[in-house]
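J.: Fold the following and give me the result.
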Amino acid sequence: MFTSSRRVASAAALVGLLSLGLSACGGGTTKDSTAAQGGGGQTTGSAPASADPNAPIKEGLKIAFLPKQINNPYETIVDKAGIEAAGEYKGEAKEVGPSDASASSQVSYINTLIQQKQDAILIAANDANAVCGPLKQAMSKGIKVVAYDSDAAKDCRNLFINQASSEEIGRSQVKMLSDQIGGKGEIAILSATANATNQNAWIEFMKDELGKPEYKDLKLVKVAYGDDDDQKSFQETQGLLQAYPDLKGIISPTTVGISAASRYISGSKYKGKVAVTGLGTPNQMREYVKNGTVKEFALWNPKDLGYLASFSAAALASGRITGAEGEKFTAGKLGEFTIGKDGEIILGPPFTFNAENIDEFDF
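T.: Prediction:
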């Protein structure tokens, strides 16, 4: 996602920010001395932790990225950037995770990371509640928990690194599709998993936006779930078009889904008749933008998301921040961030990609 000193407005500035290719000093809390914190800086122990904004980042921090699924191209970009960021503060980072995005698939990995005594676990939760028990256990042992991309329950993590405001993402997706189809017709949403926190939040704002008078001629006929699986998302797209022959557009706010939907429509009779938009990476979507299947879509810089998540975890584990609202910290080259309500940190607004600018990006 693109940010303020971080939040650059022009594509040229974005390219400069991205280069762009597509999360042993004292002064802070330690695993042994302080009770684990919950979301928003609340502690599970008897005394609240206090932040030392001048504390140095500890060398040798052990952090682990736990994505929704290990083979998700988008999350691979996020995690790789976060692992590389750890090198800047002399930490040790890795990625582990399941090959499927089921609700409970991440639990065993959390348990293993607890046994390995990681300093921080960074998780893109498949299900906000399914991972809560083991994450609380990690926090009780002084391990910091940072959710990114898809939130865990608020009392099961210290921070949530959000790509953009959920409201901004959801409402902008509706406006984008409406503009492409002239504000009229049947539309569908192709989501990831039914339990994905981020997807559900965006969809709720989409539905609310559709309730406005200016969208009275748009009708949401179906929310389908491709489970962040390419083949299932492809089949769900086919099923939508068979079930709703008058469908005019599909919003797929997931990189796996938008790519699969675009691939299906690109090779079908619906090309040029059914609009597709959502959230995707330029490298995934370039072919479909250039062949006219997709007019425009949106995303943030996933590299920046991983980078920010990594530095947030380091700041937590070093005692620079506790996760309390109003605390500030510097995330390397991205500059200063302020923690918002419920321990949420927003990277910045999404960016729209189209035929005019897509070749300026490589991720």
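
J.: Please count neighbours and contacts with C-alpha atoms only from this point.
T.: Noted.

J.: Next, count neighbours for A93.
T.: When counting by other Cα atoms under 10 Å, one arrives at 23 neighbours for A93.

J.: P53 now?
T.: The number of residues packed near P53 is 18, by other Cα under 10 Å.

J.: again with G211
T.: Neighbourhood size, G211 [other Cα under 10 Å]: 13.

J.: What of A103?
T.: If you count neighbours by other Cα under 10 Å, A103 ends up with 19.

J.: surely it meets C132?
T.: No: the pair A103 / C132 is not scored as a contact, 11.3 Å apart, by Cα atoms under 8 Å.

J.: all helices of this structure, in order?
T.: For the chain, applying DSSP state H gives helices covering 11-18, 73-88, 107-115, 132-140, 166-181, 197-210, 230-243, 255-266, 282-290, 302-317.

J.: Proceed likewise with the subsequent sequence, for comparison:
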Amino acid sequence: MFKPFKSIRGPALCAALIAVSAAAMIPVSASAADLKKDLKIAFLPKQINNPYEVIADDGGLAAIKEMGGQGKVVGPSDAGASSQVQYINTLITQRQDAIVIAANDANAVVPYLKKAMAQGVKVVTFDSDTAPDGRQIFVNQANSEGIGRGQVQLMSKLIGGEGEFAILSATPNATNQNTWIKWMEEELKKPEYSKMKLVKIAYGNDDDQKSFVETQGLLQAYPNLKGIISPTTVGIAAAARYISTSPAKGKVEVTGLGTPNQMRAFIKNGTVKAFQLWDPGQLGYLAAYAAANLASGTITGKEGDSFDAGKLGKRTVGKSGEVVLGPPTTFDSSNIDNFNF
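T.: Sure thing, here's the model as predicted:
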């Protein structure tokens, strides 16, 4: 006969349960030394040829090299809602340790990312999130509310707090764009913006030529337009390029989110007075470290977990698995030459 296990009772049982419960509630804190070597981490941008995405992906690849892993970038040439699906399936087959994705659509890729996670692939979204059940961590460039409200505040300064303005967004399904626009609209409800009017939200689909044509259409449709906010690096550059050679130069203010290198000429020639952004290279770098820590098992992505992110220092996972890079910088003629990205 088998002897029954000796049961644990009384104080001993209570102590054991308390110890287990306490251990489960203690947030994980990881250092770079805890990372596995030779991790395979793939970056999947919205578009493979998007200048902003290239900078972000390069930052991620630099981090992966720094930690002794194997990095790669794959992705579509268009920003369609389902254009990333085939790449996710391929990366699963290749048995990547982690996928870092800037999602073109909040929901279209979720079933495939769930499949990846079910097979042990860790998933990090960055720049543009999916629904929360499609990933373990979202690395956000900055607080979404702060970005959206900040764009309206900057436009208000540029046009003197009154007049018509438009938004030139990326794709209609872009999670990040839509979130920022929601907060722009919230900011506009404040009484100090009562003389400002949002007349149109246009979509350039993160395509240079379409964004250029959409800018032309906005100026034709709204002859009293005083400003355009384009919270996409492709859109702001295309809008500035159109206005720089049109009669609207000096009359219509262009702002939004762009990189210093692509916008420097427009600042210098007076087409654009100010715009904002964070360092996309650092965004990719942080996302790579988040992915590596997940794949190494040093964190799980729950709120309170913290990890070493190389040169960016220790970072902590917040609510809903969000890790925030930091606040955006406002670039103008006084500081743009201090930045090179």
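
J.: Next, format the helices of structure 1 as CSV and append mean neighbour count.
T.: Below are the helices of structure 1 laid out as CSV (neighbours: other Cα atoms under 10 Å):
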stretch, mean neighbour count
helix 11-18, 16
helix 73-88, 21
helix 107-115, 16
helix 132-140, 20
helix 166-181, 20
helix 197-210, 19
helix 230-243, 18
helix 255-266, 24
helix 282-290, 19
helix 302-317, 28
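
J.: Which of those sits closest to N54 of structure 1?
T.: Comparison of these against N54 of structure 1 by Cα to Cα identifies helix 302-317 as nearest, at 10.3 Å.

J.: which strands and helices sit next to that closest one?
T.: Other elements packing on helix 302-317 of structure 1 under the criterion 3 or more Cα pairs under 8 Å, 6 or more residues apart in numbering; DSSP states H and E are helix 73-88, strand 120-123, strand 144-148, strand 159-162.

J.: Structure 2: matching residues for that helix?
T.: Under TM-score structural alignment, the match for helix 302-317 of structure 1 in structure 2 covers residues 280-295.

J.: so how much does the matching stretch differ from structure 1 once superposed?
T.: Compared with structure 1 after the fit, stretch 280-295 of structure 2 shows a mean deviation of 0.5 Å (mean Cα distance after the TM-score superposition for structure 1).

J.: sorry, back to before: indicate which one of the helices of structure 1 is closest to K58 of structure 1.
T.: helix 302-317 (7.7 Å).

J.: Distance from that closest one to the middle of the chain?
T.: 12 Å (Cα atoms, centre = their mean, to the nearest Å).

J.: could the helices and strands packed on helix 302-317 of structure 1 be laid out in CSV, adding distance to A309 of structure 1?
T.: Below are these laid out as CSV (distance: least, Cα to Cα, whole Å):
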stretch, distance to A309 of structure 1
helix 73-88, 7
strand 120-123, 7
strand 144-148, 7
strand 159-162, 6
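
J.: Counterpart of L210 of structure 1 over in structure 2?
T.: Under the alignment by TM-score structural alignment, L210 of structure 1 pairs with L188 in structure 2.

J.: if we can go back for a sec, mind putting the helices of structure 1 in JSON lines, distance to K219 of structure 1 included?
T.: Formatted as JSON lines, the helices of structure 1 follow (distance: least, Cα to Cα, whole Å):
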{"stretch": "helix 11-18", "distance to K219 of structure 1": "34"}
{"stretch": "helix 73-88", "distance to K219 of structure 1": "30"}
{"stretch": "helix 107-115", "distance to K219 of structure 1": "38"}
{"stretch": "helix 132-140", "distance to K219 of structure 1": "36"}
{"stretch": "helix 166-181", "distance to K219 of structure 1": "11"}
{"stretch": "helix 197-210", "distance to K219 of structure 1": "8"}
{"stretch": "helix 230-243", "distance to K219 of structure 1": "14"}
{"stretch": "helix 255-266", "distance to K219 of structure 1": "19"}
{"stretch": "helix 282-290", "distance to K219 of structure 1": "25"}
{"stretch": "helix 302-317", "distance to K219 of structure 1": "31"}
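
J.: Q220 of structure 2 pairs with which position in structure 1?
T.: Alignment note (TM-score structural alignment): Q220 of structure 2 maps to Q242 of structure 1.

J.: From G319 of structure 1, how far off is that match?
T.: Relative to G319 of structure 1, Q242 of structure 1 is positioned 55 Å away (Cα to Cα, to the nearest Å).

J.: Same check on F337 of structure 1?
T.: Distance, F337 of structure 1 to G319 of structure 1, using Cα to Cα: 16 Å.

J.: Comparing these two, which shows the higher neighbour count?
T.: Neighbours per residue (other Cα under 10 Å) separate F337 of structure 1 from G319, with G319 holding more: 25 against 20.

J.: So that one sits against D119, correct?
T.: No: with contact defined as Cα under 8 Å, G319 of structure 1 does not count as touching D119 (11.7 Å).

J.: Tell me who's in contact with K302 of structure 2.
T.: By Cα atoms under 8 Å, 6 or more residues apart in numbering, K302 of structure 2 lies in contact with P27, V317, G318, S320, G321.

J.: Aligned to the third one, what sits in structure 1?
T.: When the two structures are superposed using TM-score structural alignment, G318 of structure 2 falls opposite G340 in structure 1.

J.: Please report the number of neighbouring residues for the nearest residue to that match once chain neighbours are set aside.
T.: Distances taken as Cα to Cα, 6 or more residues apart in numbering place E325 nearest to G340 of structure 1, at 4.9 Å, with adjacent residues excluded. Here the number of neighbours of E325 of structure 1 (other Cα under 10 Å) works out to 18.

J.: could you check the distance from E325 of structure 1 over to A51 of structure 1?
T.: From E325 of structure 1 to A51 of structure 1 the distance is 12 Å (Cα to Cα).
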